[in-house]
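K.L.:
this one's sequence-less:
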């Protein structure tokens, strides 16, 4: 079963294309995304992990480490990375993030990552397109799951991280379709008497038919 929001993502030892890792030691006090893909040398996965590699600098700028996982061997990952680099025209050097080998599916089962509707030639389930966003406290901050047939949008994952990191620092929440720099929302738990102190940039209340005044916007804090 997937891990619930707010639970500590468990430590584990894994083999990657870059060698063995101890997850919590690798994570340190950083944010991270752990994302699974169904299989190496497949078309949608190539577009996804290639795109993630292209955006690796954006994740790094946000202090987010990246690590992938599938039910393939470490050698398969190493061989496939050449295709990823060719697909997204990366300039040589070390691939920007490790990929965990989980050929026996131990980790995929533990982390709730298997897609029962997608099977390999031997009838074994493949990993779905799952994303865990993990905070510096090692707790799950967000969980997204796509089926094998639908590629993810890594720009949306960046937007999600922007929101998570913003609300971790400030007493605000983000509205629908929010992008970094847009106005944010004052939580309804904040009393009217505290608005001027907590939100010095001002608060604007959106009028609604109920007249309850709960939809309150403020400029995004720095």
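P.N.:
Structure's in. What do you need? From a predicted model like this one, the values you see are computed outputs, not experimental measurements. Numbering: from 1, shown residues only.

K.L.:
alpha carbons only for contacts and neighbour counts from here, please
P.N.:
OK.

K.L.:
where along this structure do the strands fall?
P.N.:
Listed from the start of the chain, the chain has strands (DSSP state E) covering 13-16, 19-22, 31-36, 64-70, 99-101, 114-119, 125-127, 129-134, 140-146, 184-185, 204-205, 216-218.

K.L.:
single out the most deeply packed of those.
P.N.:
The highest average neighbour count among those, using mean count of other CA atoms under 10 Å, belongs to strand 99-101 at a mean of 27.

K.L.:
counting by contacts, list what it packs against.
P.N.:
When contacts are defined as 3 or more CA pairs under 8 Å, 6 or more residues apart in numbering; DSSP states H and E, strand 99-101 sits against strand 13-16, strand 64-70, helix 74-88.

K.L.:
included below, for side-by-side comparison, is a second structure:
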């Protein structure tokens, strides 16, 4: 069965460019962004990995750990890192998992469970569905899932925006509207009565509809 938002992110052990990890131990107590690639030395993914390396400080200040995965061995990842630096000017500064037997890709439903062969015998096109982003909370539950086609580079500024929304809405009894960004007004949850809202939001709110109450972003 496919993974859904709210599921516990499956645990696994794997070799990475920074040593062997157990996934749950790696993300313990933190948010995590886990993003996957169909093959090393592919053009779009090369640009993505460099972009994420440049943005690592933005994830760090939000308490988010980064981890990548590609359907190739760790030894190939280490060689690929030089290409990424040559192209983007950034050194990969987070672990990249080797998944040459497709075990993690299958565990996370990124590739057909009957897919066969190892990294050496498979092309990027064979692994085309391995283009996912998972945001995982400190409770180890999946909060966000998105899959991109091979031809479209991922927008990691949008991933940061989603992290900001998830971290805010996890504790403040609000939701974020379309195109929200940090500092914009937010929506009081429909499950919060007006009486309860008066306690939570003493500065008041703007009622657009009985079910749609806008309030300045809480601190």
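P.N.:
On my side now, so go ahead. Fair warning: this is a prediction, and the values are worked out from it, not measured in the lab.

K.L.:
in CSV, list the helices and strands packed on strand 99-101 of structure 1 along with distance to residue 190 of structure 1.
P.N.:
As requested, those are exported to CSV (distance: least, CA to CA, whole Å):
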stretch, distance to residue 190 of structure 1
strand 13-16, 43
strand 64-70, 30
helix 74-88, 46
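
K.L.:
distance to residue 86 of structure 1 added to the strands of structure 1, as JSON lines?
P.N.:
Listed next are the strands of structure 1 as JSON lines, based on distance: least, CA to CA, whole Å:
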{"stretch": "strand 13-16", "distance to residue 86 of structure 1": "20"}
{"stretch": "strand 19-22", "distance to residue 86 of structure 1": "22"}
{"stretch": "strand 31-36", "distance to residue 86 of structure 1": "21"}
{"stretch": "strand 64-70", "distance to residue 86 of structure 1": "18"}
{"stretch": "strand 99-101", "distance to residue 86 of structure 1": "17"}
{"stretch": "strand 114-119", "distance to residue 86 of structure 1": "27"}
{"stretch": "strand 125-127", "distance to residue 86 of structure 1": "24"}
{"stretch": "strand 129-134", "distance to residue 86 of structure 1": "22"}
{"stretch": "strand 140-146", "distance to residue 86 of structure 1": "25"}
{"stretch": "strand 184-185", "distance to residue 86 of structure 1": "40"}
{"stretch": "strand 204-205", "distance to residue 86 of structure 1": "50"}
{"stretch": "strand 216-218", "distance to residue 86 of structure 1": "45"}
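
K.L.:
of all these, which one comes closest to residue 198 of structure 1?
P.N.:
strand 216-218 (10.5 Å; CA to CA).

K.L.:
so how far is residue 29 of structure 2 from the nearest residue to residue 81 of structure 2 once chain neighbours are set aside?
P.N.:
With CA to CA, 6 or more residues apart in numbering as the measure, residue 92 is the residue that lies nearest to residue 81 of structure 2, at 6.3 Å, once sequence neighbours are left out. Per CA to CA, to the nearest Å, residue 92 of structure 2 is found 23 Å from residue 29 of structure 2.

K.L.:
between those two, who's got more neighbours?
P.N.:
Using other CA atoms under 10 Å, the more surrounded residue of residue 92 of structure 2 and residue 29 is residue 92, with 22 against 14.

K.L.:
OK, contacts around that one?
P.N.:
With contacts taken as CA atoms under 8 Å, 6 or more residues apart in numbering, residue 92 of structure 2 has the following neighbours: 49-50, 53, 81, 84-85.

K.L.:
could you do residue 29 of structure 2 as well?
P.N.:
Contacts for residue 29 of structure 2 were tallied using CA under 8 Å, 6+ apart; they are 138-139.

K.L.:
that one matches what in structure 1?
P.N.:
Across the two structures, residue 29 of structure 2 finds its equivalent in residue 29 of structure 1, going by TM-score structural alignment.

K.L.:
which residues does residue 181 of structure 1 contact?
P.N.:
The neighbours of residue 181 of structure 1, taking CA under 8 Å, 6+ apart as the test, are 219-220.

K.L.:
how much space separates the alignment partner in structure 2 of it from residue 218 of structure 2?
P.N.:
Under the alignment (TM-score structural alignment), residue 181 of structure 1 pairs with residue 183 in structure 2. Summarising the geometry, the distance separating residue 183 of structure 2 from residue 218 of structure 2, computed by CA to CA, is 9 Å.

K.L.:
tell me the contacts of the closest residue to residue 8 of structure 1 other than its chain neighbours?
P.N.:
Taking CA to CA, 6+ apart, and ignoring the residues beside it in sequence, residue 8 of structure 1 has residue 139 as its nearest neighbour in space, at 4.1 Å. Counting by CA under 8 Å, 6+ apart, residue 139 of structure 1 touches 5-9.

K.L.:
mind doing that once more with 6 Å?
P.N.:
Residue 139 of structure 1 makes contact with 6-9, according to CA atoms under 6 Å, 6 or more residues apart in numbering.

K.L.:
checking those residues against structure 2: which ones persist?
P.N.:
For the contacts of residue 139 of structure 1, the subset whose aligned partners also touch in structure 2 (both residues aligned by TM-score structural alignment, their matches' CA atoms under 6 Å) is 6-9.
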